[in-house]
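**Student:** how would this look folded up:
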Amino acid sequence: MLKKLNLKSFNLFEYLKEQQRQYMSVPYLLADKHTYKDARVRFPFRTFTYGIGLTYTGIPELFKIGSTDYAVGAGCLTTIGPGIVSHWMGDYTADHDTIYFTEELFANSLRASFLKSLPFFMPGGNHVIPLDEQAVAEMGTLFRTIKTFNGDQDIITGLVYALLVLVKKYHNLQGQHMPAEGSHQGQVAATFRQLLAKHFATQKDVGFYAAHLHISPKYLSEVLQAQLGKPAKMLIDEYIAMEAKSLLRQTTMSVQEIAYTLGYEDGSYFIKAFKKWEGLTPAAYKKL
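**Tutor:** Model (predicted):
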C-alpha cells in the first residue's frame, strides 16, 4: 500500500499570504507580479487551492503543470486545481492578475458542486489557453472589479463565480474551433495525462496507458509527440520527477519514504532513476 502523503511543510497559498501579511482565515488571495517578486519559489510544488490567472504582457515563458509544458505569455489564461504539481520556470516579470481560492469561498453556496465539475482544474485538463483581445478585456474588467471589492467576501464569492462561468465559456469556444483530427488526438493526449496523474505511482510502463486507450504504444507515443512535443516514456519519467522534486522540497519525508510513495519498493532504483533525470541524487537535490 502506498504511503499517504504528508504535505504540511510548504503550502504556496499560505506562504504568499504570509508574505502579504493577510489573514489565513480569508479563503482567497489576489496576486500580481509584485506578489511573486520576493517569493522566489524555484522548485516544483503541489497546489492546495484553485487558481485562475490572466497574463497581459511578456514573452512566452515555460510553465510546467503536471505532465505538460506550457508557454505562458501575453493573452494566456491559466487555470490549476488542488493536488497538481507545477513548476514556474520564468522570472515573474509579466503583468498579470491571479486569484487563488479554496472551496471554503463557496462553503455556503450551491456553486461548490459547479467548481468540481470544471475539467480545466483537474489533472490532465487543459490548463493554459490563448485568449483574443476581446476576451482579455472582458477578463481584465472582471479582475478589476474583484480588486475593487477586495475584502467583501460575499461579493467576491459572486464575482469569482462569474469568473468561473467566463473561463468555462472560453474553454468551450476553444474546443469548438478544434479540427476533427486534432480533437481526436487532443482527447488521446488529455486521457493519457489523466491516467498518468492517477496511476503514475504504480504504472510506469507505456504499454499500460496504451492498453487503456485501446491503441498501440507506438501510436500513443506518436500522438503525444505531435500534441505535447514528447514521447510517452519521457512524459512518464518527467511526471514522476516533478512529483519527486515536489516531495523532496515541499515535505520533510525521507528519500526512502518518497521512493516508496512513488512506487519504488527498492529505494536504490529510485535514486538511480532520479540521478539519471536530474544529474544529482535525491539527497543532494533536497539540500538545494
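**Student:** C-alpha only now, for contacts and for neighbours.
**Tutor:** OK.
**Student:** Give me the helices and strands touching the helix or strand hosting residue 246, please.
**Tutor:** Using DSSP states H and E, residue 246 sits within helix 232-250. Where contact means 3 or more CA pairs under 8 Å, 6 or more residues apart in numbering; DSSP states H and E, helix 232-250 is packed against strand 45-46, strand 85-88, helix 217-228, helix 255-261, helix 267-278, helix 282-286.
**Student:** tell me the most buried of these?
**Tutor:** Comparing the helices and strands packed on helix 232-250 by mean neighbour count (mean count of other CA atoms under 10 Å), strand 45-46 comes out on top with a mean of 25.
**Student:** just checking, what packs against that strand?
**Tutor:** Using 3+ CA pairs under 8 Å, 6+ apart: strand 45-46 touches strand 85-88, helix 232-250.
**Student:** Report the distance from the helix ranked longest in the chain to the chain centre.
**Tutor:** Determined from DSSP state H, the single longest helix within the chain is helix 153-176. Chain-centre distance of helix 153-176: 18 Å, with CA atoms, centre = their mean, to the nearest Å.
**Student:** The following helix or strand past it: which residues count as buried?
**Tutor:** Per DSSP H and E, the first helix or strand lying C-terminal to helix 153-176 is helix 180-199. Across helix 180-199, burial judged by 16 or more other CA atoms under 10 Å covers 185-186, 188-197.
**Student:** just to revisit the earlier point, measure how the helix holding residue 246 sits relative to helix 180-199, angle-wise.
**Tutor:** 40 degrees (axes from the mean of the first three to the mean of the last three CA atoms, to 10 degrees).
**Student:** tell me how far helix 232-250 is from the chain's mean position?
**Tutor:** Helix 232-250 has its average C-alpha position 13 Å from the chain's average C-alpha position, going by CA atoms, centre = their mean.
**Student:** Repeat that for stretch 12-32.
**Tutor:** On CA atoms, centre = their mean, the centre of stretch 12-32 falls 18 Å from the chain's centre.
**Student:** Could you also give me the structure for this next sequence, so I can compare it with the first?
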Amino acid sequence: MSLILRLIMKGNSKIKLYDTRTFTAKFMPAAEIREMLKGDPDRFFIVRVEEMHRHVDRPVPPSRATNHTIMYLTAGKLFMKVGSETYTIHKDEMLIVAAGQIFSFEEYNTTKFNRGFLFHFNDTFLPGKFGKAPFVQEFGFLKPFSEPRLQLDKEGTRYAGQLLKRLHADYSRNGLANGALLQSYLLALLCEMARMYQPQSPATASAALAGEFRRLVQEYHNTKQQVTDYAALLHVTANHLNKVVKAATGKSPTRFIDEAILLEAKVLLGQTTLPVGEVAAAVGIEDASYFSRLFKKYEGMTPVGYRKKMGLR
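**Tutor:** This next block holds a predicted model:
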C-alpha cells in the first residue's frame, strides 16, 4: 500500500478496500470480465470502456479501491461521483480516481455510446524511482483530493491515444509477461498527463481558505467534527470560517463535515458487515442513535434501510 494511501486511511483501520477481483466479482460478475483481467490485475490492467461498461448493470455504492483508476473517453459521456462531487467527462477527457479515494455510481448511467480505455495500476508497478514514495507525488493528479478531470490538448490526445492502444494491445495478448514494456508505456503516458495537468489556483484568499478547509475535512473528519476544530487548524475564528466557506461554496462548514462523515459511513456499510453501532464508532460518532438520525437527515433513510436499498446485506 502506498504512503499516500496509508495517510488517507490513518486512524480508521476498519475500512476494507476492494481489490480488483473482489470489486469485479461483486459488481461485474460476468465470466468475460474475468477473462479480460490477466495476470495480477491489482498491479495493472487495461480494458476498453465499452467492454467493461456493458457488464455494469447495477449502481455501485460509495467504495474505495486499493489502486489508481483512470478513464479516458474517445466518444460519449461518462459521469461518476468522486468523493461527494459528481464529475462528467466527454471525448478527449480523463477522469482520475486516486488510490483510496471514494467513488460511486449510485445513479447508474445506462448509455451504450461510451468508448475509450480504463486502466488501473498500483504505485509499485511504476519503474524505478517513480514506484517509490514520494516520487509518485510528482504526478499531481494522483495525489489525494486533487482535481480528477483532465482535458487533453490536441497533441496530448494523439500521444495518449497511441500509448493507450499499445498498452491495450500488448496487455490483451500477453498479460503482464512484457512488464518492462508496459511500464515504459505507462510511465510515458503519466508524464504526458503531467504535462497537461494544470490544477486550478484559488482566485482569492477566501477561495484558498475554503479549499484548504475542504482538504482538512477529508483528512480529519473521523476525529475532528466541529467547525471550531478546523478554525483552530486554519488560525481563524469559527465565525470567519463559516462566512468564507458559505460564500465560496454555498454550503456551511458543518454540512461539509457531515457529508464527509456520512460518505465514509456509506463505504463501511457497503464494504463491511459491521453493525451500525460499530460503523458509527468507526466514523467518530459514539452515539449510534444520533448517527442514525444524522444519516436519515441527509439520506432520507436509516443506515439499515440504505443497506437494503443498495442490495448490500
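**Student:** Can you check which of the helices and strands packed on helix 232-250 of the first structure gets nearest to residue 110 of the first structure?
**Tutor:** strand 45-46 (27.0 Å; CA to CA).
**Student:** how far apart are the closest one and its match in the second structure?
**Tutor:** Once the two are superposed, strand 45-46 of the first structure sits an average of 0.8 Å from its aligned residues in the second structure (mean CA distance after the TM-score superposition for the first structure).
**Student:** quick check: that strand aligns to which part of the second structure?
**Tutor:** Aligned by TM-score structural alignment, strand 45-46 of the first structure corresponds to residues 63-64 of the second structure.
**Student:** What strand or helix carries residue 100 of the first structure?
**Tutor:** Judged by DSSP H and E, residue 100 of the first structure forms part of strand 96-101.
**Student:** And the contacts of the helix or strand that that strand is followed by?
**Tutor:** Following strand 96-101 of the first structure in sequence order, the next helix or strand is helix 112-116 (DSSP H and E). Here helix 112-116 of the first structure makes contact (CA atoms under 8 Å, 6 or more residues apart in numbering) with 103, 106, 164.
**Student:** Kindly reformat those residues as TSV and extend each row with neighbour count.
**Tutor:** Shown next, in TSV, are the contacts of helix 112-116 of the first structure (neighbours: other CA atoms under 10 Å):
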residue	neighbour count
103	16
106	20
164	16
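**Student:** Of those residues, just say which sits nearest to residue 118 of the first structure.
**Tutor:** residue 164 (8.7 Å).
**Student:** Excluding chain neighbours, what is closest to the closest one?
**Tutor:** Counting by CA to CA, 6 or more residues apart in numbering, residue 164 of the first structure lies nearest to residue 115, which is 7.8 Å off, once chain neighbours are set aside.
**Student:** and the one you found, how far is that from residue 255 of the first structure?
**Tutor:** Separation of residue 115 of the first structure from residue 255 of the first structure (CA to CA, to the nearest Å): 35 Å.
**Student:** before we move on, the earlier item: whereabouts in the second structure does the helix holding residue 246 of the first structure align?
**Tutor:** So helix 232-250 of the first structure sits over residues 253-271 in the second structure, by TM-score structural alignment.
**Student:** List the buried residues for that stretch?
**Tutor:** The neighbour-count check on stretch 253-271 of the second structure (16+ other CA under 10 Å) flags 253, 256-271 as buried.
**Student:** quick one: it to the first structure mean distance?
**Tutor:** Looks like 1.9 Å for stretch 253-271 of the second structure (mean CA distance after the TM-score superposition for the first structure).
**Student:** neighbours of residue 5 of the first structure, just the number please.
**Tutor:** 12 (other CA atoms under 10 Å).
**Student:** Just give me the match in the second structure for it.
**Tutor:** Per TM-score structural alignment, residue 5 of the first structure is aligned with residue 14.
**Student:** quick one: contacts for its match?
**Tutor:** residue 282.
**Student:** Over to residue 246 of the first structure?
**Tutor:** 43-46, 85.
**Student:** Quick check: the gap between it and residue 61 of the first structure.
**Tutor:** Counting by CA to CA, the gap from residue 246 of the first structure to residue 61 of the first structure is 20 Å.
**Student:** Residue 145 of the first structure pairs with which position in the second structure?
**Tutor:** Matched by TM-score structural alignment, residue 145 of the first structure corresponds to residue 166 in the second structure.
**Student:** That match: neighbouring residues, count only.
**Tutor:** 16.
**Student:** Chain neighbours aside, what residue packs nearest to it?
**Tutor:** Residue 166 of the second structure sits nearest to residue 185 (CA to CA, 6+ apart), 7.6 Å away.
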